[in-house]
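[1] let's see this in three dimensions:
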Amino acid sequence: MKKELTHLLISLLLSTPIVAQQHSEQKHDKYVWPKDEQVKQKLQNWQDIKFGLLMHWGTYSEWGIVESWSLCPEDEGWCERRGPYAANWYEYKKAYENLQTTFNPVKFNPERWADAAKKAGMKYMIFTTKHHDGFCMFDTKQTDYKITDKKTPFSSNPRSNVTKEILGAFRQQGFMVGTYFSKPDWHTEHYWWPYFPPKDRNVSYDPKKYPEHWKKFSDFTYNQIQELMTDYGKIDILWLDGGWVRPFSTIDSTISWQRTIPYNQDIDMARIAASARQKQPGLLVVDRTVTGEFENYVTPEQSIPDHYMPIPWESCMTMGNSWSYVPKENYKSARKWVQTLVDIVAKNGNLLLNVAPGPDGEWHEEAYQRLAEIGKWVTVNGESIYNTKPLAPYRQGQWAFTSNGKSVYASYLPKESEQQIPASLSLPALNTSAKPNVTVLGTSQVLKATKTSGGLNVTIPEKIRQQLAGQPVWVLKIS
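    Here you go, the predicted structure:
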């Protein structure tokens, strides 16, 4: 028991949402709405589909550790090194980067992922083409630190360019697809210059003092993003992580992690976005935490705003405790995720749910089970989610409200102890007809509904209560 508890505590430590500290509460009053008509249309389409999949995958899965962060020489829990090389950072980095020579995910089958995600009701997908460690999960020409290099065993596999394979598999299932890309790169000498050993997550030299070195890094970044926008088919979203790489002028001194950024790290996002959209018209650019024209939607991490937000936003969250693969993951229940999805959609957001493949190229079987369970609910109740808008009062008590313009959906989120929908329900005042037609999704019987001065009282027959017992959320359709 103690061993299991220790493992759980380590998992929680490794998965502590670093960026939950980085990505403080979004200030939506500073959001900049896009002006490009194609971008606006793509953004609207994205807001209609509500539910997406994120996958963190790289060589770090071989050690079953937190993605990239053990390389970072900061005295933080999520950066703690473990294992035989932990005592010496240089030896550790060498061993970590040597994982490239053993990475061989022979069970890689993106079609299975895409099929499972589709059946769960997911409609868009973001894949980590490169995390902060700099290892590229695509066939870049800018470095040999990549999955397709001959040093990597999987390079001989006909599907070694996993980014291309994954994007293709999900497109085939009708998904919008996006590329996660880390702006910082801790492998290239143009970011962590060996002449100045790194002290933290930031660039290891002053770009203002060594502009020619920074120019090489900016061009390196630009060229890699150009490759992704040129050689990988239609891309809908460019999802950029590592918000400390930003112009000094964009730092918000009221946010603790931004106050620690020592240098101006401007990679010329205007140039990157313009060239990317030449290749991918209407591309959504998500320069996370850098408020302005290149953050087309905001991304609270491992958290959900406690109120409706009138701007485009997405909560990115882990199905278990970790962003990256760990041998024994603690997956949260399907009930938890259905209620989370309903809560987020009622507040005008999307849910991006992370599942991490392992070193063999497979998910834990439990992840497939969770998605199948979520999908059972979505199959019946999806009309209350997709192509809807939040409806005031949005979230009130155990209720969440959406509308598609024709019908109102009142979703009841039961407590753990509630296995049956209550026999009588009282809804707050809603903009409905004098004699509304009310049903519970999953049934066809019209329910007795009485308008009152305070709202609407609905009676649920015992037969329906028994038929729908155990559901994570019950949805009343009012038309």
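[2] only C-alpha atoms from now on, for both contacts and neighbour counts.
    OK.
[3] was I right about Phe217 contacting Tyr191?
    Yes. If you go by CA atoms under 8 Å, Phe217 and Tyr191 touch, sitting 6.3 Å apart.
[4] could you also give me the structure for this second sequence? I'd like to compare it with the first:
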Amino acid sequence: MKTSENKTTAPEWGRVVHEAPKWFRDAKFGLFFHWGPYSVPAYQNEWYSRNMYTQGLEQNIHHEKTYGSLHDFGYKDFYDMMDGSKFDADAWADLVVRSGARYAGPVTEHCDNFSMWDSQVNPVNSVNYGPHRDITGECAEAFRKRGIKFLSTFHHQWLWGWFMSTDNEADVYDPANEKYYGPALPLETNRYIPYRYPDEKFCKMWREKVFEVIDKYQPDAIYFDSRTCIIDEESRFSIADYYYNKAGHTDGIITYKQEDFPKGIGVYDIECGRFSQAKPYPWQSDDRLEDNITWCMVQEPKYKSAARIIHQLCDIVSKNGCLLLNAGPYADGSFHPEAVKVLYEIGDWLSVNGEAIYETRPFRVAAEGPTDVQDANYDVEKIREQLDKGDAADVHSDILTSLDFRFTQKDGTVYGIAMGWPEDNTLRIRTLGRKGPGKLVLDENSRLSLVGSSSPVVWKQEDEALVVDLPEDRPCKHAYTVRIEGGHF
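    The predicted structure is shown next:
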């Protein structure tokens, strides 16, 4: 932005301060899908496209052993092997609905310059190569038909230096391949914060890709991965200003990581993260269904249990957050049966207990129990470690027990969610005792019930705990919700 004296002025970030819309705060649970040419080798993780070009890394050794030299077989040669022959946007929408997620979308562009939409800006896209289909467009249409808010995720700031190789003969250095990999740059540009920042040409392309997706698909939410901070401030501001003000998405939301955007312009996202206490602002954690350290399909996939994801969701929601969960499909666009099974199981739980999750807000106490949940995040230190070693670190989630509770509230009703079924069929909730920190007073007009069960529960509020005797029949698996109506403070 220029003044009449031709001096650069700081963007007016106050113009794009934007609170999370009600739909986002109510949704609580979303899905996204890492799918791209990296799904073809399906080896270790979605950083294959970068690590295959670093001599000595395991993915580089695997690549040359399996596919040949980097000169003869580069990342571009995976494009048409990603045929998408089993991709069905309606089936993806069915999976989202069945999982209980309320917002979703495919990764719009990862770090690899492969745009998953019908792009006029970038010729390297899913219409010209690979599936020869507009993945983003088909998903947007199918998802919205099912009432799912549409998400677009952008990781393409990582392209700056992403493909630079320690092998001078690699195809990334052939000028004829610049449209696939970008221009040849100093090797150091692949660091998290390089000495040489993106030039105006790169930033212009970065902007235009996002503008194009906004114009063509009107995403309800836009997610920016980490490292967006290397893009010049004016470009970052122009995206927020265009999305919220010029394109008129007053009910949309931007999510961002670290300090890549100023506070107040969107929702703060912590990758694989959690907070120990509830926050006064809405936030998001993006995490993986995969139990391998990968966000994409790999050759021998493993998946987290439904119980683990459900407990994570309850913990996040109790602390004013939303969980955005990833599931990576095969190169053909289909999902592993075990991933589908776990997502169905999560959906089954939400079909019973969703009233304690959707549209809720934090109770005055978020959590109770012996499990010590500390703040955690896939922070810059971990990102740098991954850049240096090629291997991603993991952020381990805590295993919650029947002695752990999470609390939410909605329209005067309080929900206490137990993270397991007690052996003696009795819950003792200290937070909700007469002298407990929840400061909830129950009387003869108060009503307690077990969500999903028609059997009555016997309860009494003692000074030290709310004691609830549960029926023998369990209404679901993994976590159990006590509905408390008619309490007062």
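[5] map Val162 of the first structure onto the second structure.
    Aligned by TM-score structural alignment, Val162 of the first structure pairs with Ile135 of the second structure.
[6] wait, its match sits on Ser126?
    Yes. Assessed by CA under 8 Å, Ile135 of the second structure is found in contact with Ser126 at 6.9 Å.
[7] pull up the overlap in contacts between those two.
    116-117 (CA atoms under 8 Å, 6 or more residues apart in numbering).
[8] what is the burial count for Pro337 of the second structure?
    By the measure other CA atoms under 10 Å, the count of residues near Pro337 of the second structure is 9.
[9] separation between the aligned residue in the first structure for it and Ala346 of the first structure?
    Matched by TM-score structural alignment, Pro337 of the second structure corresponds to Glu365 in the first structure. For Glu365 of the first structure, the distance to Ala346 of the first structure equals 30 Å [CA to CA, to the nearest Å].
[10] one more: Pro390 of the first structure?
    5 Å.
[11] who touches both of these two?
    Listed contacts common to Pro390 of the first structure and Ala346 are 401-402; contacts here mean CA under 8 Å, 6+ apart.
[12] more neighbours: the two, which one.
    A count of neighbours by other CA under 10 Å puts Ala346 above the other of Pro390 of the first structure and Ala346, at 30 against 24.
[13] how about that one, what's its partner in the second structure?
    Ala346 of the first structure maps onto Ser318 in the second structure, by TM-score structural alignment.
[14] quick one: residues contacting that match.
    278, 361-363, 366-367, 406-408.
[15] Lys234 of the first structure against Arg277, yeah?
    No. If you go by CA under 8 Å, Lys234 of the first structure and Arg277 don't touch, sitting 11.1 Å apart.
[16] in a helix, Lys119 of the first structure, correct?
    Yes. Secondary structure of Lys119 of the first structure (DSSP: H, G, I helix; E, B strand; the rest coil): part of a helix.
[17] how about the helices in the second structure?
    For the second structure, the helices defined by DSSP state H cover 22-27, 48-51, 58-66, 89-99, 135-145, 178-181, 200-217, 233-241, 306-318, 337-353, 380-389.
[18] which residues are in contact with the first one?
    Contacts to helix 22-27 of the second structure, defined as CA under 8 Å, 6+ apart, come from residues 101-103, 282, 321-322, 358-360.
[19] and which of those residues is nearest Arg15 of the second structure?
    Set against Arg15 of the second structure, the nearest of the contacts of helix 22-27 of the second structure by CA to CA is Pro282 (20.1 Å).
[20] what's the counterpart of the closest one in the first structure?
    Pro282 of the second structure maps onto Pro312 in the first structure, by TM-score structural alignment.
[21] again, but for Lys304 of the second structure
    Using TM-score structural alignment, Lys304 of the second structure sits opposite Lys332 in the first structure.
[22] looking at it, its match is touching Met319, isn't it?
    Yes. With contact defined as CA under 8 Å, Lys332 of the first structure counts as touching Met319 (6.0 Å).
[23] what about these two, which has more around it?
    Higher neighbour count among Lys332 of the first structure and Met319: Met319, with 24 against 14, using other CA under 10 Å.
[24] distance check, the more buried one against Trp214 of the first structure.
    If you go by CA to CA, the gap between Met319 of the first structure and Trp214 of the first structure works out to 37 Å.
[25] now swap in Thr152 of the first structure and tell me
    In this view, Thr152 of the first structure and Trp214 of the first structure are 29 Å apart by CA to CA.
[26] ok, now Leu352 of the first structure?
    As judged by CA to CA, Leu352 of the first structure and Trp214 of the first structure stand 33 Å apart.
[27] quick one: which of the two has more around it?
    For Leu352 of the first structure versus Trp214, neighbours defined as other CA under 10 Å are more numerous around Leu352 (25 against 21).
[28] returning to that earlier point: output the contacts of Ser318 of the second structure as CSV; include the columns distance to Ile429 of the second structure.
    Shown next, in CSV, are the contacts of Ser318 of the second structure (distance: CA to CA, whole Å):
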residue, distance to Ile429 of the second structure
Ala278, 19
Arg361, 19
Pro362, 17
Phe363, 14
Ala366, 13
Ala367, 11
Arg406, 10
Phe407, 11
Thr408, 14
